[in-house]
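Engineer: this one's structure only:
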């Protein structure tokens, strides 16, 4: 069931969004050559705990997962698209890192992701991240009353295809509110003018994820969580929590 939020509830979600933005900013500022993914997770934990929030990721176990998620952020490196588990891997010069974070604050969720480069960036990685960010901004701009859910997926897919990127169809964005994952599913492909009509009070987590090699689909790593590109090419993942309002889209997780 798709739940519509009141203006007061959207304000409460914006507070959760501030915590997510702060955690991602802290992680991004510490993501450097030699820093371990587990250290980045501890940095995010410190921000979340200090804000009086709790992690929406820690202990989360969807139907596809073999075990509960053991961390407060997802850290996906190079060919990992999403759901990477923070471990002892130490970042190397030229790595492409995607970080996803979700929190619960006073009963409301926020969810966002960023992609960034470590050390000396590869131009191709910067272009891939820019494409993902452009797709996200294009979808956000369409979060207006009377729009259709298919418009968002179409804008995301069109942006990725124009840059020669691959996508994964099974995973995408989602509704968000009292729980991190609510209806509706927000696919990264769609037909314009089709799907759910957007109404004021609808809040969506929109998350383009692209692979550089152009191949669609994914393979799942041995940990049962991490989704990787099928061709070994690098991946980027970005996300914001966005409210549809009478005044246009409101991004709740932008710093």
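Structural biologist: Okay, I see it. Since we're looking at a predicted model, the values are computed, not measured. Residues are numbered from 1 along each chain as shown.

Engineer: could you use CA atoms for every contact and neighbour count after this?
Structural biologist: OK.

Engineer: just say helix, strand or coil for residue 243.
Structural biologist: strand (DSSP: H, G, I helix; E, B strand; the rest coil).

Engineer: let me see the contact set for it.
Structural biologist: When contacts are counted by CA atoms under 8 Å, 6 or more residues apart in numbering, residue 243 is found next to 10, 143, 200, 201, 202, 203, 204, 249, 250, 251, 252.

Engineer: for it, which non-adjacent residue is closest in space?
Structural biologist: residue 203 (4.3 Å; CA to CA, 6 or more residues apart in numbering).

Engineer: can you tell me how far the residue nearest to residue 197 when sequence neighbours are not counted is from residue 190?
Structural biologist: Residue nearest to residue 197 in three dimensions, not counting chain neighbours: residue 148, with 4.5 Å by CA to CA, 6+ apart. Residue 148 sits 10 Å away from residue 190, going by CA to CA, to the nearest Å.

Engineer: just to revisit the earlier point, so the residue nearest to residue 243 sits against residue 240, correct?
Structural biologist: No - using CA atoms under 8 Å, residue 203 makes no contact with residue 240, being 10.4 Å away.

Engineer: what about those two, which has more around it?
Structural biologist: residue 203 (31 against 26; other CA atoms under 10 Å).

Engineer: included below, for side-by-side comparison, is a second structure:
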């Protein structure tokens, strides 16, 4: 889940706290794998919300989104032109070729994890190539941003790495519009902490990265304009021009040895060769 922070407090975590967050992250990775396995045309986004709720309960954890500022569901399920915060509904039936972003959070022993994946309903072959590439390039930008999470770098280096991938592909890089900003964020005992991590920025600017910082990195790209607006439900964020959006996110701890991805799914475990992806 993404937000623009109001308070200003950067909280570094101890090694023990990061281990608690790693447990929350591992549970969340399992949730995303269960969602991916369940995904098929004909399901509703409310069906997927139930899958996430059951998986979290089975692991003895708590959902991080349900009840957050009144949010009514366990996951965000954003389809097509919905960038983020789409509320699951029995009325939203998925079709082959839909671009679907699933965002979820887990709380374990008081610590949060936050991650998002974008999938094509019915498999990649169900969507035209431009949409398949959108999803893949947004994912590549996620890892470019993670690769910049090195001690001594700055937040601007992370934002610039994400934005560079979007700019090279000609995508709209969602960050700020009409006085509103959405993007990545710090995370820990609260779902949203400082610092804010924009989707685009200038290298060498912003907070210097230190060991113990834990950040949710979440690029959002569109096939058109990067502008966005919020629907009347006060949650769902959509593109201003109706273009399709993709959204990926991981919770990552900054360590002396490099970034540690706490929400890595099995196929991503051990992916430490990040420097070449920037």
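Structural biologist: Perfect, thanks for sending it. Given the structure is predicted, the values throughout are model-derived calculations rather than measurements.

Engineer: how about stretch 179-194 of the first structure: buried residues?
Structural biologist: Across stretch 179-194 of the first structure, burial judged by 16 or more other CA atoms under 10 Å covers 180, 181, 182, 183, 184, 185, 186, 187, 188, 189, 190.

Engineer: the second one -> the second structure?
Structural biologist: Okay, so that is residue 181 of the first structure. Residue correspondence, TM-score structural alignment: residue 181 of the first structure in this structure matches residue 192 in the second structure.

Engineer: cool, the last one as well?
Structural biologist: For residue 190 of the first structure, the aligned position in the second structure is occupied by residue 201, per TM-score structural alignment.

Engineer: what about its match, helix or strand, and which?
Structural biologist: Taking DSSP states H and E as the definition, one finds residue 201 of the second structure inside no helix or strand.

Engineer: that one contacts residue 156, doesn't it?
Structural biologist: Yes - between residue 201 of the second structure and residue 156 there is a contact under CA under 8 Å: 5.2 Å.

Engineer: so where is the helix or strand where residue 114 of the second structure lies in the first structure?
Structural biologist: Per DSSP H and E: residue 114 of the second structure is located in strand 111-120. The alignment of strand 111-120 of the second structure onto the first structure (TM-score structural alignment) spans residues 108-117.

Engineer: and that stretch against the second structure, how far off on average?
Structural biologist: Its aligned residues in the second structure lie a mean 0.3 Å from stretch 108-117 of the first structure after superposition (mean CA distance after the TM-score superposition for the first structure).

Engineer: neighbouring contacts of that stretch?
Structural biologist: For stretch 108-117 of the first structure, using CA under 8 Å, 6+ apart, the contacting residues are 12-14, 16-17, 20-21, 24, 28, 56, 94-104, 125-126, 129, 176-180, 205, 207, 236-241, 252-253.

Engineer: among the residues you listed, which ones are buried?
Structural biologist: 12-14, 16-17, 20-21, 24, 28, 56, 94-104, 125, 129, 176-178, 180, 205, 207, 236-241, 252-253.

Engineer: which one's the longest helix in the second structure?
Structural biologist: helix 15-38 (DSSP state H).

Engineer: ok, residues contacting that one?
Structural biologist: Against helix 15-38 of the second structure from outside (CA under 8 Å, 6+ apart): 48, 51-52, 55-56, 59, 61, 104-109, 111-115, 117, 119, 188, 212, 251, 253, 262-266.

Engineer: what is the subsequent helix or strand relative to it?
Structural biologist: Going down the chain from helix 15-38 of the second structure, the next helix or strand is helix 45-58, by DSSP H and E.

Engineer: would you check the span in the first structure matched by that following helix?
Structural biologist: Under TM-score structural alignment, the match for helix 45-58 of the second structure is residues 37-50.

Engineer: re earlier: ok, the residue nearest to residue 243 of the first structure to residue 155 of the first structure distance?
Structural biologist: From residue 203 of the first structure to residue 155 of the first structure the distance is 18 Å (CA to CA).

Engineer: what of residue 70 of the first structure?
Structural biologist: 34 Å.

Engineer: more crowded one of these two?
Structural biologist: Neighbour totals were compared for residue 70 of the first structure and residue 155, and residue 155 leads with 25 against 15 (other CA under 10 Å).

Engineer: can I assume the more buried one is in contact with residue 134?
Structural biologist: No - counting by CA under 8 Å, residue 155 of the first structure sits too far from residue 134 to count as a contact (9.6 Å).

Engineer: picking that back up, most neighbours, which of the contacts of residue 243 of the first structure?
Structural biologist: If you rank those by neighbour count (other CA under 10 Å), residue 203 sits at the top with 31 neighbours.
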